[in-house]
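Asker: heads up, no residue letters with this:
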């Protein structure tokens, strides 16, 4: 732990304690160089979401990374920052409701896709083309046909979606 005052990497622990629930450790530290005293808090990393990538790697969930992907999909579309923030909150709430520490990246992609599809169909196509790694025009066409078929079904039977 580096000293926040002089950035020395040698500090010593003066006192250690935990909070009432026992999920956080509080440590009083002192810098060996400048004698500056400060407090650090430690909590288990497993409290936060982890993402299992397609290649098997596990990394911490990064809201900003997900936001950037959504922003690219909705670029130049009539989607507000508030709608993007709401979509992110919806996806995160669904992830946390699963009560799992490690979430697959494909689940995150599916949740974003579902929410984008109702928000903006062009943004949805853009997102799934990257998320599903489309490499052939036929893949775009197949997904576009599915979106158009669903739209036609809703148009022909407006009571169906209610």
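Answerer: Here it is on my side, so go on. Values in this document were obtained by computation on a predicted structure and should not be read as measured data.
Asker: CA atoms for contacts and neighbours, from now on please.
Answerer: OK.
Asker: how near is residue 144 to residue 74?
Answerer: 16 Å (CA to CA, to the nearest Å).
Asker: comparing these two, which residue is more hemmed in?
Answerer: residue 74 (23 against 16; other CA atoms under 10 Å).
Asker: what sits against the more buried one?
Answerer: Taking CA atoms under 8 Å, 6 or more residues apart in numbering, we find residue 74 in contact with 122, 123.
Asker: equivalent analysis for the one 10 residues further on, please.
Answerer: Shown in contact with residue 84 (CA under 8 Å, 6+ apart): 67, 70, 71.
Asker: need the buried ones from those selected in ChimeraX.
Answerer: Buried members of the contacts of residue 84, defined by 16 or more other CA atoms under 10 Å, are picked up in ChimeraX with:
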select :70,71
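Asker: take the one below as the second:
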């Protein structure tokens, strides 16, 4: 780290601790040349995830959109908020573990449906009916047959 006072590269860390926000590290440093002390903050660089919508528009990833859809699908079902949060955490982990900067909304929807199918079949059908835009009873019945098999 370069000293802000003399510009030399020879600095060392004296103290290191989490910063107040909990998302960064505060480091107290001392320059080996001029012996002045200064503070630096180290933070993880995040790259925003971009979602490619069905109409090919792009927008930044928003967890709240997944939460809204899942909470509506699970409305009046015997599923706790903790179970829903854990399921969404799993979906999010799958999304970010791909290490790609863009993901399609279809891929996110399929991940959510896969997790919902394991959690609650009624919530799964509710979510699928909106996500897959069922046009008539036959498409709805086809999805129900998949679950029953």
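Answerer: Structure received. Remember, it's a predicted structure, so these values are computed and weren't measured experimentally.
Asker: point to the residue nearest the middle of structure 2.
Answerer: In structure 2, the centroid-proximal residue (CA atoms, centre = their mean) is residue 92; its distance is 4.2 Å.
Asker: quick one: contacts for that residue?
Answerer: residue 63.
Asker: that one and residue 138 of structure 2, how far apart?
Answerer: Separation of residue 92 of structure 2 from residue 138 of structure 2 (CA to CA) stands at 32 Å.
Asker: quick one, what contacts the closest residue to residue 60 of structure 1 other than its chain neighbours?
Answerer: Nearest in space to residue 60 of structure 1, with sequence neighbours left out and distances taken as CA to CA, 6 or more residues apart in numbering, is residue 50 at 4.4 Å. Contacts for residue 50 of structure 1 (CA under 8 Å, 6+ apart) come out as 58, 59, 60, 61, 101, 102, 103.
Asker: the residues you listed in helices, which ones?
Answerer: In helices, judged by DSSP state H, none of the contacts of residue 50 of structure 1 are found.
Asker: whichever strand or helix holds residue 82 of structure 1: average distance to aligned residues in structure 2?
Answerer: Counting by DSSP states H and E, the element that carries residue 82 of structure 1 is helix 81-97. Its matched residues in structure 2 lie on average 0.5 Å from helix 81-97 of structure 1 after superposition (mean CA distance after the TM-score superposition for structure 1).
Asker: what residues of that helix count as buried?
Answerer: So, applying 16+ other CA under 10 Å, buried residues of helix 81-97 of structure 1: 84, 87, 88, 91, 92, 95.
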